[in-house]
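In: With the sequence up front, the predicted model follows.
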Amino acid sequence: MTSKPAKVAIYARVSTDDQAEQGYSIDAQLDTLRKYCELYGKAVYKEYVDRGISGKSIVGRYELQQPLKDVEERKFDEVIVWKFNRMARKNIDLLHIVERLEKYNITFRSFSENFDTSTSMGKFALQMMGAVGELERNTIVDNVKMGMKQRAKKGEHNGKLPLGYRVVPDPSNLSKRSKAVAIVPDETIIVRKIFELYAAGRGLKSIANELNHSGYKTKTGNTFSTTAIKEILNNPFYNGKVRYNRYENWSNKRRRGKSAEPIIADGKHEAIIHDALWEKVQSLLQKKSFTPSRIFNGEFLLSGLIRCPKCGSAMVASRTRSKTKTGEIVHHLYYSCGAFRSKGSSVCSANSIRKQDAEDEVMNRLAQVLFKDRILKAIVDKINHRLTTRTVPLQAELEHIRSQLEQAESRKRKYLDLFEHGNVDKSFFTGRMQEIQADLIKFRAEKSRLELELTEDNTSPVVFEQVRELIHGFHQVLTAAPFEQRKTMLHLFIKRITLDTSKKIEAIELSFDETVDSYFSDSPVAVAAGDSLQRKQARKREKIEIAI
């Protein structure tokens, strides 16, 4: 009896047009891997393709996530790529992917490096090649950083320019690639206004509020916030300096990676802010840089969870004060719109809700659902109805995206035919092809996301007893834990709290998944309480979302 041919999943990826030009194009990868499968009598199960996406991380690579989901059902026997770095640039990501494949007895094979993970030597080769690949990438990154540091030391800018500046062709250099930095007159008015207002004693929120009321926008077209104002005031580029290496390893550490030795050099660009004004502003910023002591007490459990009923921004802690008839100062604690607090009244209004009222309502509603089974049962029935009907709009959206993708591919073929017959100008053709290629990348990514979402959609009914147990454990730990732990729990399990137009709590959206089980079982409060959820840790549970 003839054995069935091995089913192969092909994965291909390019991150830039340059890679395509250097022979790494999607079509070239797929053609090579198809011929390989044909030569060795293997059946292609499916081709998974990520276009225009970096291999730095697996986040956002929906076509890669799809086969990692399909392995659970053993839809294929082998995954093959043209080169191992098409799968992942980071060695740790590559090893995690291969480990997941091996868990389901699925082989990973690289065509160019000629190894597969079904053998010990293949696994060893994978680890070595992965390490070499990551070293190569890190070396490229280091070389790029070194070049950028040299540019900064020579007074040349790196990256995006701040408000007030734009890139123009360098008049002193005829090379098309040579660029210079020029002032944008309309934007310099905003920058000078910010510095002058701050030097005159105005606060960050006051400045943001005035700019927003005047209709001014940031470089990206957004309204001004206190953070945006402070960033401008701190930027030495406006004083004719170039600053580089302010933060190290930004993608991982963000602002925690502040560099001890940033590069600051005299720039080749024109300053917008003269020395006297710059120094005055820096002196004021320095005086206000200390952290003030708390002038009121209050443990705000729901900061960031409650959403403004007007603009949808997260609501933050705020206070007002009043004087009693006896002259005593009384502080009143609220949750108020974060956009109003940082950007002023032109963006939104306070929409405040009393702190105690909001927190009491949340706790009371949790208790009400916990102790009244008929309410929880009605919620579960609603969830199950939504689960059974959820796929319909997703499928409709997917069909729409597929239609747009077909139209974009048709336009691409049309312009290729016109160009081949000499019926279209080359520069026009290049511009149109770039636009179409951008559309194709966008539509393919959206198509992959929707297909993955439909695959992951769990339409099996939610079990009432399971939900009741989750909420019981949640409420039990929440009422017994100290403040910091309770706040952490609320932020883990509550997606958002919405208010109605009368500023009353409308819905509390809860989300439970395997992380919830882990948190309950690891919590000392839960262990002390003998929480029964600890016994459920080994059981896989899909995400459950409810609104109460």
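Out: Received, thanks. Numbers count the residues shown, from 1 in each chain.
In: all contacts plus neighbour counts: C-alpha atoms, from now on.
Out: Noted.
In: mind listing what Ala529 touches?
Out: Ala529 makes contact with Gln476, Val477, according to C-alpha atoms under 8 Å, 6 or more residues apart in numbering.
In: nope, Gln466 is what I meant
Out: Contacts of Gln466 by C-alpha under 8 Å, 6+ apart: none found.
In: Which strand or helix spans it?
Out: Gln466 belongs to helix 464-480 when assigned by DSSP states H and E.
In: Specify the angle between the helix or strand following that helix and helix 464-480 in degrees.
Out: Per DSSP H and E, helix 464-480 leads on to helix 483-493 as the next helix or strand towards the C-terminus. With axes from the mean of the first three to the mean of the last three C-alpha atoms, to 10 degrees defining the directions, helix 483-493 sits at 150 degrees from helix 464-480.
In: From the chain's centroid, how far away is helix 483-493?
Out: Its chain's C-alpha centre and that of helix 483-493 lie 22 Å apart, by C-alpha atoms, centre = their mean, to the nearest Å.
In: tell me which residues in that helix are buried?
Out: Residues of helix 483-493 classed as buried by neighbour count (16 or more other C-alpha atoms under 10 Å): Gln485, Arg486, Lys487, Met489, Leu490, His491, Phe493.
In: Which parts of the stretch 401-548 of the chain are strands?
Out: Using DSSP state E, counting those that start in this stretch, the strands found in the stretch 401-548 of the chain span residues 494-499, 505-512, 544-547.
In: Please identify the buried residues of the helix holding Gln466?
Out: Under the neighbour-count criterion of 16+ other C-alpha under 10 Å, helix 464-480 has Val467, Arg468, Leu470, Ile471, His472, Gly473, Phe474, Gln476, Val477, Leu478 buried.
In: now stretch 82-100
Out: Neighbour-count burial for stretch 82-100 flags 82-91, 93-95, 97-100 (criterion: 16+ other C-alpha under 10 Å).
In: The structure to be compared is supplied as follows:
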Amino acid sequence: MEMHKNLKAALYIRVSTEEQAQDGQSASAQVETLKQYCCAYGIEVFDIYMDLGLSGKKLKDRKELERLMEACIRRQFDMVLVWKISRLSRSLKDLLYLIDVFERNNVHFASCSEMFDTSTPVGRMTLQLLGSIAEFERNTIVENVKLGLKEFARKGGKASAVLGYDNVDKKLVINETEAGLVRLIFNLYTENAMNFTAIARYLNSLGYKTKRGSEFRCSNISYIIHNPVYIGLNRHSMNTEREYSIRGMHPSIIDSGQWCKAQSLSSENEKRTVSKNSNTESLTLPVICMRCNSQMRVFYTYSKGKRYKYLRCCSCSNYVNVERLMKVVSRAIIALVDDKSAQEPAYRLICQDTMSIKSGGTEITAIEAEINLLQKSKARYLSLFEGYKISDTKAFIDRIAEIELQIKKLEQKKLELNRAAFASNTTADYKEYFCGLKDRLSAMEPEALSQTVCLIRSIEAFRDEIKIVLYL
């Protein structure tokens, strides 16, 4: 760079948490190097902007960089000087965006270590090459960290501490004081029949605190009761479809028998809650992605304070608006029941379905909800049981057998109710039934859609294209 006596430079310094300890990359080392550079070339230091402990992956939350950009737009300095371009950003896209803002305001960008200036074509080309290398380094670091965490998890390690354990050299070690509290929580739930809210209030009245030193809430108790870490298992990728458990290297606090009892009680409580709310549940339809044949999942977006419901394919990012989908479904069913030759067989299908027309519908819906919860509970027990050397295997086997028996009894009860509902309805009723059904479908009433969902064989969707196949 040529000698310019009247140049004003903004010095930008950024260090991540890891880089602060590395030689030559600390904030003070960067400041000293940049000041020496300015002194050597006769450049006046306008101001120093420092973002400490922040990643270069994104521009978000970098307050000092925002302050620098505001000063740049006001043209309060002539150049931005950094130690390395990776200090400004490790993303090539973000880096080029910042350089573009600088140039629009006649501000040059220079790197002390790489020795180039964006005011020349060669300097700009060098910048893009170095930016690509910085982004490659960041991606490599991210991949290495992911691989390290996966290997650590595979060996049964767990980096975070939970109530009852302390993290010592990345290993869970029992904290006897907290472990006693965990045992108390399980005893209150399994032996004293206290719910999560009651347990939280009781612990708060005694002055107990969570691992982070705050008061207990219902969600804290639920997390403890459902966490298999207390029987020696570590959960990973929680609350995702890829969630799995691995035998940990830490000792158990709760025996598997009491933990199974707690899960059983939790399932029973969930069933009672679902039974109360079964009449107000929204209709849920299995929708298949037309592109990759995967089942689409519900997600929500928010705009101007309103919430919108969509279905999205997790494999190819295909999505469809649920409101529009339900309108298409409603129109397809209305077209079917308008066909007089299809009314009688359609009525028979609806009578045989769980949402019967005259009687038993509410009870059958509650039974189906119970069966669904029991099946989820069974799958949870199997995932924990299979492949792990759990000392008390009898408790798991007995509980799984008990769940299977409950499911069998509920299935039989559901069949009997369906038969009774069908016997109580005659085909003479269908004309009167369909007369009112069309108006309810046009109004998109959830109950009407629930009653007629049995007429649909399959639904496929891709953006605005929706394909509905009916049984009749």
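Out: Sure thing, it's come through. Model, not experiment: these values are computed from the prediction.
In: Just the TM-score for the two chains, thanks.
Out: The TM-score (TM-score structural alignment, normalised by the length of structure 2) is 0.52; 276 aligned residues with a C-alpha RMSD of 3.0 Å.
In: which one of the buried residues of helix 483-493 of structure 1 sits closest to Ser521 of structure 1?
Out: Set against Ser521 of structure 1, the nearest of the buried residues of helix 483-493 of structure 1 by C-alpha to C-alpha is Met489 (12.8 Å).
In: how near is the closest one to Ile353 of structure 1?
Out: Counting by C-alpha to C-alpha, to the nearest Å, the separation of Met489 of structure 1 from Ile353 of structure 1 is 22 Å.
In: what do you get for Lys287 of structure 1?
Out: Counting by C-alpha to C-alpha, the gap from Lys287 of structure 1 to Ile353 of structure 1 is 34 Å.
In: The two: which has the busier surroundings?
Out: Between Lys287 of structure 1 and Ile353, counted using other C-alpha atoms under 10 Å, Ile353 has the larger neighbour count: 22 against 9.
In: Does that one touch Cys337 like I think?
Out: No: using C-alpha atoms under 8 Å, Ile353 of structure 1 makes no contact with Cys337, being 9.5 Å away.
In: Regarding Pro162 of structure 1, what is its secondary structure?
Out: coil (DSSP: H, G, I helix; E, B strand; the rest coil).
In: Give the equivalent position in structure 2 for it.
Out: Aligned by TM-score structural alignment, Pro162 of structure 1 pairs with Val162 of structure 2.
In: residues contacting that match?
Out: Residues near Val162 of structure 2 by C-alpha under 8 Å, 6+ apart: Lys211.
In: picking up where we left off before, please produce TSV containing the buried residues of helix 464-480 of structure 1, extended by distance to Ser342 of structure 1.
Out: Formatted as TSV, those follow (distance: C-alpha to C-alpha, whole Å):
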residue	distance to Ser342 of structure 1
Val467	38
Arg468	40
Leu470	37
Ile471	35
His472	38
Gly473	37
Phe474	33
Gln476	36
Val477	34
Leu478	31
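In: quick one on the thing from earlier: start and end residues in structure 2 for the helix holding Gln466 of structure 1, please.
Out: So helix 464-480 of structure 1 is aligned with nothing, judged by TM-score structural alignment.
In: re the thing from before, closest to Leu30 of structure 1 out of the strands of the stretch 401-548 of structure 1?
Out: Closest approach to Leu30 of structure 1 among the strands of the stretch 401-548 of structure 1 (C-alpha to C-alpha): strand 544-547, 38.7 Å.
In: what does the closest one contact?
Out: Contact with strand 544-547 of structure 1 is made by Ile379, Val380, Ile383, Val462, Val467, Ala507, Ile508, Glu509, Leu510, Ser511, Phe512, Asp513, as judged by C-alpha under 8 Å, 6+ apart.
In: can you give me the helices for the stretch 251-400 of structure 1?
Out: In the stretch 251-400 of structure 1, the helices defined using DSSP state H, counting those that start in this stretch lie at 275-287, 338-343, 355-371, 373-389, 391-420.
In: Oops, could you answer that again for the stretch 101-250 of structure 2 instead?
Out: Using DSSP H, counting those that start in this stretch, the helices of the stretch 101-250 of structure 2 run over 121-154, 176-190, 196-205, 218-226.
In: nearest to Glu370 of structure 2, of the ones you listed?
Out: Between these, helix 218-226 lies closest to Glu370 of structure 2; by C-alpha to C-alpha that is 19.0 Å.
In: a markdown table please, covering the helices of the stretch 101-250 of structure 2 and showing distance to Tyr381 of structure 2 and mean neighbour count.
Out: Formatted as a markdown table, these follow (distance: least, C-alpha to C-alpha, whole Å; neighbours: other C-alpha atoms under 10 Å):
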| stretch | distance to Tyr381 of structure 2 | mean neighbour count |
| --- | --- | --- |
| helix 121-154 | 20 | 15 |
| helix 176-190 | 18 | 17 |
| helix 196-205 | 21 | 17 |
| helix 218-226 | 12 | 16 |
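In: and the gap between Ile456 of structure 2 and Ala134 of structure 2?
Out: Counting by C-alpha to C-alpha - Ile456 of structure 2 and Ala134 of structure 2 are separated by 53 Å.
In: again but with Ala27 of structure 2, I slipped
Out: Distance, Ala27 of structure 2 to Ala134 of structure 2, by C-alpha to C-alpha: 19 Å.
In: same check, this time on Met326 of structure 2
Out: With distances taken as C-alpha to C-alpha, Met326 of structure 2 is found 48 Å from Ala134 of structure 2.
In: And for Tyr97 of structure 2?
Out: For Tyr97 of structure 2, the distance to Ala134 of structure 2 (C-alpha to C-alpha) stands at 15 Å.
In: One more: Asp51 of structure 2?
Out: Note on Asp51 of structure 2: its distance to Ala134 of structure 2, by C-alpha to C-alpha, is 18 Å.
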